[in-house]
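Visitor: Let me see the structure of the following:
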Amino acid sequence: MSTRRKKIYEGHGKILYEGPEPGTLVQYFKDDASAYNNAKRAVLEGKGVLNNRISEYFMTRLNTIGVQNHFIRRLNLREQLIRELEIIPLQVVVRNAAAGSLSQRFGLPEGQPLPRSIIEFYLKDEKLGNPMVTEEHITAFNWASTQEIDDMMALSLRVNDFLNGAFGAVGISLIDFRVEFGRLWENDFSRVVLADEISPDNCRLWDTQTREKLDLDRFRRDLGDAIEGYAEIARRLGIMKEMPTVIQGGLH
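Guide: Predicted structure coming up:
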């Protein structure tokens, strides 16, 4: 279907195409994986199919608890219909335990619980290495208003509460995650809406008992079959039984 549509944007993990009606886009999930600002790349067979299902699972449930997002419905194995938003050029990272750059910056052991959840903002600009920014930078350069910053923080904490509960119930610890937001315009008013995806591509997920990593860190750090971690998450969430047999067959 998407081959005939106009491509709007292509990132590492997804392609956005023109949607079937005004105000919509088609989001296509690729198998491409990248890390360290694209210095490390590979194709992980089946990743796009798994991420499409996992993101659908969470976006649908977030909508039902009042966290409005861009997801409308899944179209097929790799595509979703989404609302077109004016993307705010920030990545919002919520951290529950030390890992990745936070561990490196402050010399904290990976997995050490934080005194409270920490929210960080990063400028969405790969050429600059997605630098960390403060609220001062955000308002000074007009990337978002003070009200939008408040909205993004409040929504991110709600998403964190929800994901912590959902993953915790199936024996997975949510170490941290990254989300993006956009403006949904209605006449002259806009509201902040959750965008992008929620998947092992942008969440750090550890098995609560063994502390085994089940996310993109498996690929980043060469910890073995990355897709097996993604598939394990889908299995625990009860999504795996709906997965095509090709994926199931190739993952045991």
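
Visitor: use CA for all of it now, contacts and neighbours both
Guide: Noted.

Visitor: which of the residues in the host helix or strand of Val159 are buried?
Guide: Using DSSP states H and E, the element containing Val159 is helix 146-168. Within helix 146-168, the residues that count as buried by 16 or more other CA atoms under 10 Å are 148-149, 151-153, 155-160, 162-164, 166-167.

Visitor: Enumerate every residue touching Thr24.
Guide: 18, 81-84 (CA atoms under 8 Å, 6 or more residues apart in numbering).

Visitor: what's the closest of the buried residues of helix 146-168 to Ile247?
Guide: For Ile247, the closest of the buried residues of helix 146-168 turns out to be Phe167, at 22.1 Å, with distances computed as CA to CA.

Visitor: Next, the contact list for that closest one, please.
Guide: Phe167 neighbours (CA under 8 Å, 6+ apart): 173-174.

Visitor: go on, Lys40?
Guide: 34, 220.

Visitor: Now go through the contacts of Thr24 and say which are in helices.
Guide: Of these, none are assigned to helices by DSSP state H.

Visitor: Now the buried members of those residues.
Guide: Of the members of those, the ones counted as buried by neighbours, 16+ other CA under 10 Å, are 18, 81-84.

Visitor: Please generate a structure for the following sequence too, so the two can be compared:
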Amino acid sequence: MPAPHLLLVEDEPRMAAFLLAGLEEEGYRVRWVDRGLPALEAVGREPFDAVLLDVRLPDLDGVEVCRRLRLHHPALPILMLTALDAVEDRVRGLRSGADDYLPKPFAFEELLARVEALLRRARTAPALSELTDEPLRLDLTARTCTVGGRPLDLTPREFDLLAYFLARPGQVLSRDEIHRDVWGHDFDRGTNLIDVYVGYVRRKLQEAGCPDRLQTVRGLGYRYVPVSASLHDDTA
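Guide: Next up is the predicted model:
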């Protein structure tokens, strides 16, 4: 069995060198990057078994990196590392999709134990590779969408938006939440871009013969109503 492959995202050279040397001595293969955007690019190019992610990065905030990673790689274990240890900081990191949170300074032995625990859970947990609500299917690995077995052409952003809704059936999602989790911080809140993209997705689903399950919740945002729920709800 090959050694687990880790991505270390840490902008402080001394800390990175310490972790890199220690992890490699323990038998891990480690790729190190010092910023958020190269981290996203690295995960897009090669498979990793887990990510060790610092919060304070010079380009993208680590929480934002975590949100983007989680959106495209829902099963990838993420351990956040940070000097910030306030409760709200831990909550913010975990809500962004991190699996665990380790404040600095920490003992290297504790880091190892947490990485081992993440990898153990990942090996025993079923990987989420598909989202379905018949006749709609999204393959998260291949990033393809089909309706009744027929391909549906979606742009990358449309795919991200539909996957975001499909993974949260029945939840009312505010425009701020959608902005934060799908678009990240590179988004102008003064525009109606979210409404426009919801319209694009609705139209494509309808043209493909898939019932429109994206509901507008007046004054709040949107929610995806799955087939199983709509069968028991005459108002859907």
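
Visitor: Please state their TM-score.
Guide: For this chain pair, the superposition-based TM-score is 0.29 by TM-score structural alignment, normalised by the length of structure 2; 117 aligned residues with a CA RMSD of 5.8 Å.

Visitor: export the contacts of Thr24 of structure 1 to a markdown table and tack on distance to Ile118 of structure 1?
Guide: Putting these into a markdown table (distance: CA to CA, whole Å) gives the following:
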| residue | distance to Ile118 of structure 1 |
| --- | --- |
| Glu18 | 36 |
| Leu81 | 32 |
| Ile82 | 29 |
| Arg83 | 29 |
| Glu84 | 29 |
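
Visitor: from memory Val133 of structure 1 sits against Ala140, does it?
Guide: No. Checked against CA atoms under 8 Å, the pair Val133 of structure 1 and Ala140 is beyond contact range at 11.0 Å.

Visitor: wait, isn't Leu162 of structure 2 in contact with Arg202?
Guide: No. At 9.5 Å, Leu162 of structure 2 does not count as touching Arg202 under the criterion of CA under 8 Å.

Visitor: coming back round to it: please name every helix or strand in contact with whatever helix or strand comes next after the helix holding Val159 of structure 1.
Guide: Going down the chain from helix 146-168 of structure 1, the next helix or strand is strand 172-179, by DSSP H and E. Using 3 or more CA pairs under 8 Å, 6 or more residues apart in numbering; DSSP states H and E as the contact criterion, the elements in contact with strand 172-179 of structure 1 are strand 90-97, helix 146-168, strand 203-207.

Visitor: Dump these to JSON lines, plus distance to Gln248 of structure 1.
Guide: Conversion of these to JSON lines gives the following (distance: least, CA to CA, whole Å):
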{"stretch": "strand 90-97", "distance to Gln248 of structure 1": "31"}
{"stretch": "helix 146-168", "distance to Gln248 of structure 1": "21"}
{"stretch": "strand 203-207", "distance to Gln248 of structure 1": "20"}
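
Visitor: Quick one: closest of those to Leu50 of structure 1.
Guide: Proximity to Leu50 of structure 1, assessed across those by CA to CA, is greatest for strand 203-207 (13.9 Å).

Visitor: relative orientation of that closest one and helix 146-168 in degrees?
Guide: Here strand 203-207 of structure 1 runs at 20 degrees with respect to helix 146-168, directions being taken by axes from the mean of the first three to the mean of the last three CA atoms, to 10 degrees.

Visitor: Who are the packing partners of strand 203-207 of structure 1?
Guide: strand 172-179.

Visitor: In terms of helices and strands, where is Trp32 of structure 2?
Guide: Counting by DSSP H and E, Trp32 of structure 2 is part of strand 29-33.

Visitor: Sorry, slip of the keys, the one I care about is Tyr57 of structure 1.
Guide: Using DSSP H and E, the secondary-structure element containing Tyr57 of structure 1 is helix 47-64.

Visitor: ok, now Leu6 of structure 2?
Guide: With DSSP H and E as the test, Leu6 of structure 2 turns up in strand 5-9.

Visitor: so after that strand, what's the next helix or strand?
Guide: Past strand 5-9 of structure 2, further along toward the C-terminus, the next helix or strand under DSSP H and E is helix 13-25.

Visitor: quick check: longest helix of structure 2.
Guide: Counting by DSSP H, the longest helix found in structure 2 is helix 108-124.

Visitor: Okay, buried residues for the helix or strand following that one please.
Guide: Past helix 108-124 of structure 2, heading to the C-terminal end, the next element that is a helix or strand (DSSP H and E) is strand 130-133. Residues of strand 130-133 of structure 2 classed as buried: 130-132 (neighbour count, 16+ other CA under 10 Å).

Visitor: is it possible to export those residues to a markdown table including distance to Leu112 of structure 2?
Guide: As requested, these are arranged in a markdown table below (distance: CA to CA, whole Å):
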| residue | distance to Leu112 of structure 2 |
| --- | --- |
| Glu130 | 31 |
| Leu131 | 33 |
| Thr132 | 36 |
